[in-house]
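>>> okay, sequence plus prediction incoming.
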Amino acid sequence: MIIDDFNQAMGDIAKETLGYRKTKKIEWITPGTWRAIEDRKPIKKKILDTKSTRLKERFCAQYKEKDIEIKRSARKDQRNYIEILAQEAQNAAELGDMKSVYAITKKLRGDRGINQEIPVQAEDGTNITDEKRKLERWKEHFEKILNRFEPTTFADIPEAEEGLEIYMGNIQ
């Protein structure tokens, strides 16, 4: 019984101090679209709970209509959100606020971190996943690419007959 009391106490303390984990809502979806999503959930529950095929077909038709409506609304919301961000980026660029421009660009690009776990192909076509072997393969690759033989024939490029008038500005 002591372990149950301990678990209960730890659970209560965790709820007080940490609270529940809050899911981050997608910021570009409007409240109207969220309401439509909430309206769709009971229809899905009815589909799953119903045994009758006729009722199931009717609920599936309702669900399909609601789903199409939600997808249209979400696409419209996303377009509006991107337009607003683009306008903000343009205004920031006009003001010379590059920090905001880069932040907005990063937000538009999405949070796609660099994946270091991408396998490297060996010369025979197999994938290499071991880090040490990957580095060895990269070394082989660049040695092959960068250490080429001198070409036997050189390109014959004639000199320009007249110079180009290019204004370079004041070079200091």
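Received, thanks. Please read all numbers here as calculations on a predicted model, not as lab measurements.
>>> please count neighbours and contacts with C-alpha atoms only from this point.
Noted.
>>> Gln62: what's it in contact with?
Applying C-alpha atoms under 8 Å, 6 or more residues apart in numbering, one finds that Gln62 lies in contact with Ile43.
>>> quick check: it vs Arg75, distance?
Between Gln62 and Arg75 the distance, using C-alpha to C-alpha, to the nearest Å, works out to 20 Å.
>>> second one coming, line it up with the first:
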Amino acid sequence: MDIDTQWQQIKEMWTSTCSEVLGKKKYQQKDWISADTLNKVQVRKEKKGAINNSRTRAAKATAQEEYTEANRAVKNSVKTDKANFIEDLAKEAEDASAQGNMKQLYEITRKLAGKYKRTDRPIKDKNGNVLK
């Protein structure tokens, strides 16, 4: 048996087993994005599909203009949502500081800094159970 075929078999075995046990990676939505913004994102996706499905240049141009407006609306909405989220965190930090709750103040500061990196995360299967 050739080494390349052995490698392909081992690779196929690992990928199939991992996909069965672990499943696909789930995308986690940012907690500060509102439902209204998510609806605008969906509308923008539909407008993008209209651009791709348009057959004439005139139809494509009008679809592109609609997409540009929808894209601008999404960006403005995301910017507003993030500003509101940061403002709420700042108010929570002020309250924690006034109460002398340094743990909560430190956690909020780490969130605002955005440099938090979790090192050791357990591997979970499709159902969310931790593998041992």
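Received it, and whenever you're ready, just let me know what you need. This is a predicted model, so every value here is computed, not measured.
>>> going by secondary structure, the aligned partner of Trp28 of structure 1 in structure 2 is in what exactly?
In the superposition onto structure 2, Trp28 of structure 1 corresponds to Trp32 when matched by TM-score structural alignment. Per DSSP states H and E: Trp32 of structure 2 is located in neither a helix nor a strand.
>>> correct me, but Trp32 of structure 2 touches Ala83?
No: applying C-alpha atoms under 8 Å as the test, Trp32 of structure 2 and Ala83 come out as separate, 9.4 Å apart.
>>> for the residue nearest to the match of Trp28 of structure 1 when sequence neighbours are not counted, the count of nearby residues, please.
Here the nearest residue to Trp32 of structure 2 in space, its sequence neighbours aside, is Phe85; by C-alpha to C-alpha, 6 or more residues apart in numbering that works out to 5.9 Å. The local packing of Phe85 of structure 2 (other C-alpha atoms under 10 Å) involves 16 other residues.
>>> just give me the match in structure 1 for Phe85 of structure 2.
Per TM-score structural alignment, Phe85 of structure 2 is aligned with Tyr81.
>>> name the element Gly19 of structure 1 belongs to?
Element membership of Gly19 of structure 1 [criterion: DSSP H and E] is none; it lies in no helix or strand.
>>> Lys76 of structure 1 too?
With secondary structure defined by DSSP H and E, Lys76 of structure 1 is part of helix 53-95.
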